[in-house]
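Chemist: What follows is a predicted protein model with its sequence.
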Amino acid sequence: MAHICRQFIGGTVSCAGWVGLIVATATNDWVRTCEYTVATCVRMDEMGSRGLWAECVISPALYHCMAMSQMLSLPAYILTSRALMICACMLGLPAMLLVLVSMNCMRLPNDNPTIKKRRAQVGGFLFIIMGKMCAHTHTH
């Protein structure tokens, strides 16, 4: 019973991490920009944010974003971060499928314990690679 609970919790946490990665890739709140202190910027409505896809101006009545669409004019760290995050998101699907079909509650035809164990190992390895890819992204 404890083994099944560990598998279920591990699969759930892995799925939540993958969904969190997709959300983090899509958001524009990676870096908060402000020329003064944060309290002053909030009071003066001069807060900004930057993500992988857009730069935004934030005020109480306005949230306006301008897309960063000129690929050749973008800094290398943004292009690299985009590539790493997209690759990590795409790597999550096969990792999640491998982890799901390796659980004891899933039954496939011609399935034996060694194949299930190997699927779980490969799925876990893909999740670790996914995490390493995200760890190498940075913002300025």
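Modeler: Yes, it's here.
Chemist: drop to CA atoms for contacts and neighbour counts, all remaining ones
Modeler: OK.
Chemist: I'd like to know how many residues surround Ala54.
Modeler: Ala54: 17 surrounding residues under other Cα atoms under 10 Å.
Chemist: ditto for the one 5 residues further on
Modeler: As a burial measure, Ser59 scores 16 neighbours (other Cα under 10 Å).
Chemist: List the buried residues in stretch 101-111.
Modeler: Val101, Ser102, Met103 (16 or more other Cα atoms under 10 Å).
Chemist: and that stretch, how far apart are its ends?
Modeler: Using Cα to Cα, to the nearest Å, the end-to-end distance of stretch 101-111 comes out at 10 Å.
Chemist: so how far is it off the chain centroid?
Modeler: Put simply, stretch 101-111 sits 28 Å off its chain's centre (Cα atoms, centre = their mean, to the nearest Å).
Chemist: Structure two is appended below for comparative analysis:
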Amino acid sequence: MMPSSTMQMFAFILAVLGVVSATVATLLPNWKVSADVGSNIMTAISQMQGLWMDCTWYSTGVFSCSLKYSVLALPAYLQTARTTMVLSCMMATMGLCLAALGLKCTRWGGSYRSKGHTAISAGACFVIAGVLCLVPASWFTNEVITTFMDSKVPKSSKYEPGAAVYVAFVSAGFLLAAGVIF
């Protein structure tokens, strides 16, 4: 009985890390970062694009962001990434609530059998949240790399995957691992 409680606590910690990192990835403005391909030393700005805003970092140290207000003007991969990342955060949060009730080390949540069913439900929520986080990160990365490799795109308009994409991949891993353990 002790090892399974320990594994549940480990999975719960992974799930908390997954929820936090998925939320951070959703909010970060650096899903795409301007690439320094063929630029000269006089380049004055660095640009970043996120799910919710585009930011520019000027050589003077000024950091300016503008929100993306129109949903319909966005490309399909960006609309999908927004939606699935928000759904991932919601499913993972619901999984955390269920996991807190289903942990063997807690006194609330009902009988041993109902705790088992609750823990399995939490695991399913985490797996779904992990997949919902993995899909936009993969699709977004594919779009950025495809555009980067396109020879018709000028060098000044090329972007690379930013840190938020990597955070999304890590959070998907945390959530999937927690779901499988639960």
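Modeler: Alright, I've got the coordinates. The model shown is predicted, which means the values in this text are computed figures rather than measured ones.
Chemist: Tell me how the two chains score on TM-score.
Modeler: Here the TM-score for the pair of chains, by TM-score structural alignment, normalised by the length of structure 1, is 0.88; 137 aligned residues with a Cα RMSD of 1.9 Å.
Chemist: Looking at the buried residues of stretch 101-111 of structure 1, which is nearest Gly51 of structure 1?
Modeler: Val101 (34.7 Å; Cα to Cα).
Chemist: mind checking the SS state of Ile58 of structure 1?
Modeler: Three-state assignment for Ile58 of structure 1 (DSSP: H, G, I helix; E, B strand; the rest coil): strand.
Chemist: Correct me if wrong: it contacts Ser49.
Modeler: Yes: using Cα atoms under 8 Å, Ile58 of structure 1 is in contact with Ser49, at 7.4 Å.
Chemist: related to what we said a few turns ago, would CSV of the buried residues of stretch 101-111 of structure 1 with distance to Phe8 of structure 1 and secondary structure be doable?
Modeler: Putting those into CSV (distance: Cα to Cα, whole Å; DSSP: H, G, I helix; E, B strand; the rest coil) gives the following:
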residue, distance to Phe8 of structure 1, secondary structure
Val101, 12, helix
Ser102, 11, coil
Met103, 8, coil
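Chemist: close enough to count as contact, Gly102 of structure 2 and Ser111?
Modeler: No: using Cα under 8 Å, Gly102 of structure 2 is not in contact with Ser111; the gap is 9.7 Å.
Chemist: Grab the nearest non-local neighbour of the residue most central in space within structure 1.
Modeler: Nearest to the geometric centre of structure 1 sits Leu21, at 1.5 Å (Cα atoms, centre = their mean). Leaving out its chain neighbours, the residue that sits closest to Leu21 of structure 1 by Cα to Cα, 6 or more residues apart in numbering is Cys89, at 6.7 Å.
Chemist: and if you look at Arg32 of structure 1?
Modeler: Ser49 (4.3 Å).
Chemist: aligned partner of the one you found in structure 2?
Modeler: In structure 2, the residue matched to Ser49 of structure 1 (TM-score structural alignment) is Met48.
Chemist: helix/strand/coil for its match?
Modeler: Classified using three-state DSSP, Met48 of structure 2 is strand.
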